[in-house]
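Peer 1: Here you go, sequence then predicted model.
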Amino acid sequence: MSYCWPMPPICSTTFEGQFYDQIFPPSFFGELSDLMGIAQNAPNLSALRQGHYQAFSEFVTGQIEQRNFQSLKAENTRLDRVAKDADKLLQSLTALYDFGQTQGKLKRAVESNPTSFTSSNGHRLASLLDDTRPDNPFFIIKQFVSDISISAQRAKITTPKQSAGLPKSKEGDFDLAAIEALVCDRDLALSGDDAADLPRWKEQSEAHKLGGDHALLQFVKCFKTVWVALSPHPFTQGHYYEKIGHEPSRTLAALKLCFASFAPEINPQAIVTAIRKVQAG
C-alpha cells in the first residue's frame, strides 16, 4: 500500500492538537480497507480516505452541537429577546417620522459613514434607504427589522393553545391587531386546525432534542454511504458476543477501529445500537 502514499493532506484543521493525517495514518486505512474487503489501490484508498474524513467531520460537528445544545425554554427566551429588541428598533425608527429634520440627519449619516460595512456582493446599509419616500427613507429597513421580529416569534417552538375563535373588538368586528399577535405568538395554529397542530408541535419538539449518541449517529450515517459505495459486504451490526469478544460483523469491527483512534470510550454496544438506528432510518 505504500505506493499510494504520501497523499496530499486532507485538512489543515487540527483536532485536539492533531492533524487528521496524524490521527489516521496510512496503516489505519490499510486495516480499514481489509475489514471492508476492498482492494488497496489508489482510487479506492483515496475515496475511502475522503469518505472517512467526511464522517469524522460529521462526528466532530455533532460533538460541538451537543456541547452547544440549549433547551427549548432557553431558545424560546432568547428568540423572545430578539423579537422584542427588533420591535424596539422598529418603534424608534417609526418615531422618527415626526422628526423630519432628525430623520434626514440620520439618513445622511448612514450615507456618509466611512466605516460602513460592505457585504460580499457590494451592498451597504445605505443601499437600503428608500429614495422614493423622502418623508420615510427608512421604510425598507423597517420592513426588514419587522421581518426579523416576526421570524423570531415564528422560530419558537411552543405548546399550541386551543383557539376560541378569532378575537373580536367590542363593536363585534375582528380585532386585526389581536389576530396578528396570536399568529406571531403561535397561540393560533397557522393551519387553523388545533387537532393537527399538537402533533406538529410534538414532532418539532422531538426533532429539537439531541441524544447522547448524536455525534456517533452522525458518523455512522455518513460512513454508511462510504461503505455501501466501496465494500462488497453488507453494512450490518451482526452479533457481538461479549464473553468471547468475537465480532462476526465486519461493519462493527471497522467502526471499532475508526473510534479506537480518537474516541475509545465508544464501546461496541453503543456502535451496534447506532447501526440499528441508522438502518431503521
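Peer 2: Alright, I've got the coordinates.
Peer 1: C-alpha from now on. contacts and neighbour counts both.
Peer 2: OK.
Peer 1: Does anything pack onto the helix or strand containing Glu58? Which helices or strands?
Peer 2: Secondary structure here is read from DSSP states H and E; on that basis Glu58 sits in helix 42-67. In this structure, helix 42-67 makes packing contacts with helix 26-36, helix 214-230, judged by 3 or more CA pairs under 8 Å, 6 or more residues apart in numbering; DSSP states H and E.
Peer 1: repeat that for 6 Å
Peer 2: Helix 42-67 sits against helix 214-230, with contacts defined as 3 or more CA pairs under 6 Å, 6 or more residues apart in numbering; DSSP states H and E.
Peer 1: Okay, angle between the helix it packs on and helix 42-67 too, please.
Peer 2: 160 degrees (axes from the mean of the first three to the mean of the last three CA atoms, to 10 degrees).
Peer 1: Can you get me a residue count around Pro25?
Peer 2: Applying the criterion other CA atoms under 10 Å, we find 10 residues in the vicinity of Pro25.
Peer 1: ok so, going back, what helices or strands is the helix or strand following the helix holding Glu58 leaning on?
Peer 2: Helices and strands here follow DSSP H and E; after helix 42-67, the next one along the chain is helix 72-95. Using 3+ CA pairs under 6 Å, 6+ apart as the contact test, the elements touching helix 72-95 are helix 139-155.
Peer 1: From the chain's centroid, how far away is the helix it packs on?
Peer 2: Mean C-alpha position of helix 139-155 versus that of the full chain (CA atoms, centre = their mean, to the nearest Å) differs by 21 Å.
Peer 1: quick revisit: give me the distance from the helix holding Glu58 to the chain's centre.
Peer 2: Distance of helix 42-67 from its chain centroid, counting by CA atoms, centre = their mean, is 17 Å.
Peer 1: ok, second structure coming up, stack it against the first:
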Amino acid sequence: MTQTERMALAWVVSDEIEPADLITPELLAAFAAYAGLPKNEATQSALSDALDAFRGAWFDLDALRPESAENKALEAAAANAGKLYDDLLALQEYPGIEGRLERTISAFPHLYELEDGKTLRDLLGTRRNIFRTYRELLVDLQACLELTINRKPRRQVLDGLDDEDPIDLETDEEHAKRMKDWRARSKARSLPKEHALHAFLLSLRPYWEAHSPYPFTEGMHYKEANQTISFLVDAVEQVMAIASPDTTRAQIVTAIREVRASPR
C-alpha cells in the first residue's frame, strides 16, 4: 500500500482527520484548474463538503447489513415495543405504584426536553393510567416497525378440510404483484456500489453548475484518446487520487452518468 493509499484509508475511517485536511493548496489548484473554478475559499468549502458526503456514504455502504439481519432487528424492536406496552399496562394491577412513579417523575431534575420544552412529566396522563399516551405511541411504533419489515410474500392459501384441496386466497396475478413489490422494496434498501461517489457528486453538483463554465457531464468517449473527455471527470479524478486512490476513471464516469440520470 502506498503512502497516498494509507492516508486515504486513514482519512475515511478516522473522525480526527477532517475532509479539509486532504485539500492541500496543490490539490485545490489542480481541481480548480480542471473545473474552471476560482481557487478560493468557496471552492475549497464546496470540495470539503463533497468529501464529507463521500466519507459519510462510505460508512453507510460499509455498514450495510443483509436484509435478513435488518428484518430480524425490526422484528426484535417491534416485539419489545409490544412487550413494553404490556409491562406499562400491567403496572395498573399494583395499587399505588403509578402514583409513586408519577411523583418520582415530577421530582426528577434531569428529564429530557423536547423541542417545544415538554418533558416526560408533561406527557403523563391521569393517575391510575399515567402511561396511556406512551402505550398508544408504542402501538403506532410497533405497527410501523412491522410494516417496515420486508418479508418475501408467501402464497396465501387456506388448508382444506379433511381430504379437500387447499384453497387459494389470491390469484396468480395478485401474488405476482406482491412479489414484484417485495423485490422493488428489497432493491430500494440496497446501496449502489458507487454510493460514496454518488454522494460526492450530488454534493458538488450545485456549486459546479452555478460556477463552472463546463457542463456537469461525463462527456463523450473518444476512440483516439481511448477515454472519455470531460472536465468534470478530470477534476474528480484529481480529488479521488488523494481521497480514494483505488477509484478508477471508469468508475467516476459511471457514477456521473448514474447521478445525472437519477431524479433531482
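Peer 2: Structure's in. What do you need? Keep in mind the model is a prediction, meaning the values are calculated, not measured.
Peer 1: Superposed, how do the two chains score by TM?
Peer 2: Overall, the chain-to-chain superposition scores 0.77 on the TM-score scale (TM-score structural alignment, normalised by the length of structure 2); 237 aligned residues with a CA RMSD of 2.9 Å.
Peer 1: Now the helix holding Glu58 of structure 1: buried residues?
Peer 2: Judged by neighbour count (16 or more other CA atoms under 10 Å), helix 42-67 of structure 1 contains these buried residues: 45-46, 48-49, 51-63, 66.
Peer 1: How about stretch 68-88 of structure 2?
Peer 2: Of the residues in stretch 68-88 of structure 2, 71, 74-75, 77-78, 81-82, 84-85, 88 count as buried by neighbour count, 16+ other CA under 10 Å.
Peer 1: ok, so what distance separates the closest residue to Ser163 of structure 1 other than its chain neighbours from Ala195 of structure 1?
Peer 2: Here the nearest residue to Ser163 of structure 1 in space, its sequence neighbours aside, is Leu188; by CA to CA, 6 or more residues apart in numbering that works out to 5.9 Å. Using CA to CA, to the nearest Å, Leu188 of structure 1 is found at 12 Å from Ala195 of structure 1.
Peer 1: okay, those two: which has more neighbours?
Peer 2: Leu188 (23 against 12).
Peer 1: SS state for that one?
Peer 2: Classification of Leu188 of structure 1 by DSSP: H, G, I helix; E, B strand; the rest coil places it in coil.
Peer 1: host element of Tyr8 of structure 2?
Peer 2: Let me fix one detail, which is that residue 8 of structure 2 is Ala and not Tyr. With elements taken from DSSP H and E, the one containing Ala8 of structure 2 is helix 3-13.
Peer 1: Please list the outside residues in contact with that helix.
Peer 2: 17, 55, 243-245 (CA atoms under 6 Å, 6 or more residues apart in numbering).
Peer 1: Just the ones of the residues you listed in strands?
Peer 2: Applying DSSP state E to these, no entry is found in strands.
Peer 1: now, which of those sits nearest Arg100 of structure 2?
Peer 2: Proximity of the contacts of helix 3-13 of structure 2 to Arg100 of structure 2 was ranked by CA to CA; the top entry is Arg55 with 48.9 Å.
Peer 1: Could you find the counterpart of the closest one in structure 1?
Peer 2: Under the alignment by TM-score structural alignment, Arg55 of structure 2 pairs with Val60 in structure 1.
Peer 1: Next one: its match relative to Glu111 of structure 1, how far apart?
Peer 2: For Val60 of structure 1, the distance to Glu111 of structure 1 - CA to CA - is 43 Å.
Peer 1: for Phe56 of structure 1, same thing?
Peer 2: 47 Å.
Peer 1: repeat for Gln103 of structure 1
Peer 2: 13 Å.
Peer 1: Looking at the two, which one has more neighbours?
Peer 2: Between Gln103 of structure 1 and Glu111, Gln103 has the larger neighbour count (other CA under 10 Å), namely 21 against 15.
Peer 1: Confirm that the more buried one lies within a helix, as I assumed.
Peer 2: Yes. With the criterion set as three-state DSSP, the secondary structure at Gln103 of structure 1 is a helix.
Peer 1: so what's it closest to, chain neighbours aside?
Peer 2: Distances taken as CA to CA, 6+ apart place Leu96 nearest to Gln103 of structure 1, at 5.6 Å, with adjacent residues excluded.
Peer 1: Thr236 of structure 1: neighbour count?
Peer 2: Residues contacting Thr236 of structure 1 under the criterion other CA under 10 Å number 16.
Peer 1: Name the SS class of the equivalent of it over in structure 2, please.
Peer 2: Using TM-score structural alignment as the criterion, Thr236 of structure 1 maps onto Thr217 of structure 2. For Thr217 of structure 2, the reduced secondary structure class is coil; criterion used: three-state DSSP.
Peer 1: For Ala250 of structure 2, see how far away Thr217 of structure 2 is.
Peer 2: 13 Å.
Peer 1: Likewise for Leu114 of structure 2?
Peer 2: Taken as CA to CA, the spacing of Leu114 of structure 2 relative to Ala250 of structure 2 amounts to 48 Å.
Peer 1: quick one, which of those two is more surrounded?
Peer 2: A side-by-side neighbour count of Leu114 of structure 2 and Ala250, using other CA under 10 Å, places Ala250 first with 12 against 9.
Peer 1: Done for today, thanks.
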